[in-house]
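In: My questions concern the predicted model and sequence given below.
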Amino acid sequence: MVRKSDPDARISFLATSAGIENQLVPPRGYDLLTVPKAAIPRGISKDLLLLPLNLMRAVSVTRRKIAGADVIVGFGGYLAGTAYIAAKLSRIPIIVHEANAKAGLANRLGSFLTDDVALCEQTLGIGKGVVIGLPMREALLTWAHRIRTDPIESRTQARRALGIEPEKQTLVVMGGSQGSLRINDAIAKALDQILANDIQVVHAVGGRNVLPTKRPGYFPTAYLNQVELAYAAADLLIARSGAATCQETLAFGLPAIFVPLPHGNGEQELNAAPLVKVGAGVIIRDELLDGETLGQTSIEILKDEERLGRMRQASAQLARLDAAQELAGMVIRVTDGRA
């Protein structure tokens, strides 16, 4: 979106030398600047004693890498915290975007260093900011608009593109980029019951997990390379409730069963809470997840067309589809102010 307004804009990404960004960013035509990570240890250890030294080194390297930048945009995580400090010391403007319902340490720090804060929703840990939603890739937005304009035809086209039955009710199951052993185990135990109800299942198990055997109506895959097709094809989603997943289901008006990851600072359950409150989704807590519960809940929702319709409507009404434009507008305003 920034380049649409300024084709000459130079956009660079910060990453560690071992980050997955090394494979994803350069092929898309963006510069990648590698910097060291200064992670905060969870407990008392040697790493905790070395933290001040590691942080000073990371900030120093980052300051050199970002020299000449007009703005730093951060989305949280250890590197963002380092970048915020480096930018502040270098007098470079900062924009913070917080996707989760409960902010992490880095973005809480960043929000004290700038007045330019964007949120997906009102967020615990950050007392200011404008709610814009989550910036999404063009492919996601394209399919989201198609589903909203012509849901039946778009759903059929997406299913054909995935190589599954175009007219059959579809359950999509995923557990994030690495998959979820807990969800995988539960869906394996529920699969016979789900398939017996004339529901087909697209299941992203995660690249590190064993790929189950394909069978009629069951389509396992390591990873959904075009997740927008899966969202468009689905009548119901089973997933963890990371910030991106929650916001993307809203964009597609997609009913969901969320199984919040029980670790971290509790942000996943908080992410799903607004969707559950309006009836767009339901939560099964990780400790209560089993095959019987997951299978029964999925079938009850999918076989109740009125409930499905209400969930779709509630989900679509919460969606914000212009977050990318909003964030790009913030970037342009800040950079224009430095010109």
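Out: Sure thing, it's come through.

In: contacts and neighbour counts: CA atoms only from here.
Out: Noted.

In: mind listing what the closest residue to Gln178 other than its chain neighbours touches?
Out: Once flanking residues are discounted, Gln178 sits nearest to Gly206: 4.5 Å by Cα to Cα, 6 or more residues apart in numbering. Going by Cα atoms under 8 Å, 6 or more residues apart in numbering, Gly206 touches Met174, Gly175, Gly176, Ser177, Gln178, Gly179, Ser180, Thr221, Ala222, Tyr223.

In: One more: Met174?
Out: Met174 touches Ser180, Ile183, His203, Ala204, Val205, Gly206, Leu237, Ile238, Ala239, Arg240, counting by Cα under 8 Å, 6+ apart.

In: Below is structure B, check it against A:
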Amino acid sequence: MTAPCVVVAGGHSAGHIEPTMNFADALRGLAPTARITALGTVRGLDTRLIPARGYPLELIPPAPLPRRLNRALLQTPGRLRDAVLAAGSVLDRVRAEAVVGFGGYVALPAYLAARGRGLPIVVHEANARPGVANRLAARMTTHVFTASPGVRLAHATAIGIPLRRAITTLDRPALRAAARRRFGLRPDGPVLMVTGGSQGARTINAAVSGAARALRACGVQVLHITGPRHVVDVPDGDPPYIVVPYVDEMHHAYAAADFALCRSGAMTCAELAAVGLPAAYVPLPLRGGEQRLNAEPVVAAGGALLVDDADLDPAWIETTLLPVLTDPDRVAAMSARAAAARSVDAGVVLARHVLAAITERRRSGPR
């Protein structure tokens, strides 16, 4: 097969960009000569995260889809038209053979431009509740993939979420000692990893730091990733309570930990299941309960706990979480159940499907 040319569209937030780039890595692994171009906008994290992964980025005008009747909604048709024209120009210039979208408002212009050119459109939805762009795209194509079977999209096949190879191949026991040294943790004893996502979460930070004394009294070490805009002041003591603002390579944190306390974004749930790390999920109390839906399958499987943001405080950690953290048999059982909820390597599955769609189009000729 001659070098395929694929345009990927999944920008603005890390939740869209990360699976997009992971898919691109998987595609390049199967077809090293593939030409992959990413669409993005100047809004959000596109210009920071995408070039850092080594892929060319083409910018188009942002065309967000307001969910309320306001002035921005009245301006949407014109903005969307401009974005579709810009996306189409990119598709023509790079001679795209397929568009692979992961949602977000950079994806809809790409879908519309691809449909106008008769290009294969491949859709992946990571969240339990699909966004507007992917709901519309699912009506344009039969190539639709989701993270889990419960996602309601036409023609959908559940495959999981494309993840980094460092996650899908992680051997937590083998890396544990080195990972703990990396963060200044003891080699023995339970470790609780705490994170509120890339920006941190005030509720989680306050609850865990407020329970620091109780955690230490029970011999629990903490690796607390606060987010770059948050400050958590925990006195030095033993066992270690390590506070860091951000971790670039999360597989090291996963390897160091025995349990996690975190939000339940789609990527977080998929990564923790992939590495078999049990968790207490604290869904973000916004977006119509989307994060709760992401966590429910692994919770139902017995691999995680679920606590509402409003109920999370130091007392909940002391009375509910600590008995779990200090019970090695229960943690091991939850780890096995979390791992059982993981999916196959979705990036490779998706990449193979995209290559097959391109091959089919080449055989049948452009429409």
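Out: Arrived safely, thanks for sending. Only a predicted model underlies this, so the values are computations on that prediction, with no experimental measurement involved.

In: Can you calculate the TM-score here?
Out: Put the two chains on top of each other and the TM-score (TM-score structural alignment, normalised by the length of structure 1) is 0.94; 333 aligned residues with a Cα RMSD of 1.6 Å.

In: Arg53 of structure 2 matches what in structure 1?
Out: For Arg53 of structure 2, the aligned position in structure 1 is Arg28, judged by TM-score structural alignment.

In: circling back: max pairwise distance over the contacts of Met174 of structure 1: which two?
Out: Gly206 and Leu237 (15.8 Å; Cα to Cα).

In: So what does Phe145 of structure 2 match up with in structure 1?
Out: Aligned partner of Phe145 of structure 2 by TM-score structural alignment: Ala118.

In: can you check Pro130 of structure 2 too?
Out: That one, Pro130 of structure 2, aligns with Ala103 by TM-score structural alignment.

In: coming back round to it: ok, so of the contacts of Gly206 of structure 1, who is nearest Thr62 of structure 1?
Out: Thr62 of structure 1 lies nearest to Ser177 out of the contacts of Gly206 of structure 1, by Cα to Cα, at 27.5 Å.

In: Which residue is the nearest non-sequential neighbour of the counterpart of the closest one in structure 2?
Out: Structural alignment (TM-score structural alignment) places Ser177 of structure 1 against Ser198 in structure 2. Spatial nearest neighbour of Ser198 of structure 2, excluding adjacent residues (Cα to Cα, 6+ apart): Gly227 at 5.9 Å.

In: Mind telling me what that neighbour corresponds to in structure 1?
Out: Under TM-score structural alignment, Gly227 of structure 2 pairs with Gly206 in structure 1.

In: One more: Ala107 of structure 2?
Out: Using TM-score structural alignment, Ala107 of structure 2 sits opposite Ala80 in structure 1.

In: The helix or strand that its match is a member of vs structure 2 - mean distance after superposition?
Out: Assigned by DSSP states H and E, Ala80 of structure 1 belongs to helix 78-89. Helix 78-89 of structure 1, aligned to structure 2 and superposed, deviates on average by 1.4 Å (mean Cα distance after the TM-score superposition for structure 1).

In: Toward the C-terminus, what is the element adjacent to the longest helix along structure 1?
Out: As assigned by DSSP state H, the longest helix anywhere in structure 1 is helix 46-65. Later in the chain than helix 46-65 of structure 1, the nearest helix or strand by DSSP H and E is strand 72-74.

In: Go through that next one and flag the buried ones.
Out: For strand 72-74 of structure 1, a neighbour-count test (16 or more other Cα atoms under 10 Å) marks Ile72, Val73, Gly74 as buried.

In: same check, this time on stretch 347-364 of structure 2
Out: In stretch 347-364 of structure 2, counting by 16+ other Cα under 10 Å, buried: Gly347, Val348, Val349, Leu350, Ala351, Arg352, Val354, Leu355, Ala357, Ile358, Thr359, Arg361.

In: Next, Pro187 of structure 2: secondary structure please.
Out: Here Pro187 of structure 2 is recorded as coil under DSSP: H, G, I helix; E, B strand; the rest coil.

In: OK, contacts around it?
Out: By Cα under 8 Å, 6+ apart, the contact set of Pro187 of structure 2 is Arg176, Ala177, Arg180, Arg181.

In: Now with 10 Å, please.
Out: Listed by Cα atoms under 10 Å, 6 or more residues apart in numbering, the contact set of Pro187 of structure 2 reads Arg176, Ala177, Ala178, Ala179, Arg180, Arg181, Ala256.

In: which residues in structure 1 form strands?
Out: 12-15, 31-34, 72-74, 94-98, 117-119, 130-131, 169-174, 199-204, 218-221, 236-239, 256-258, 281-283 (DSSP state E).

In: which of these is buried the deepest?
Out: Neighbour counts (mean count of other Cα atoms under 10 Å) averaged over each of the strands of structure 1 peak at strand 256-258, with a mean of 29.
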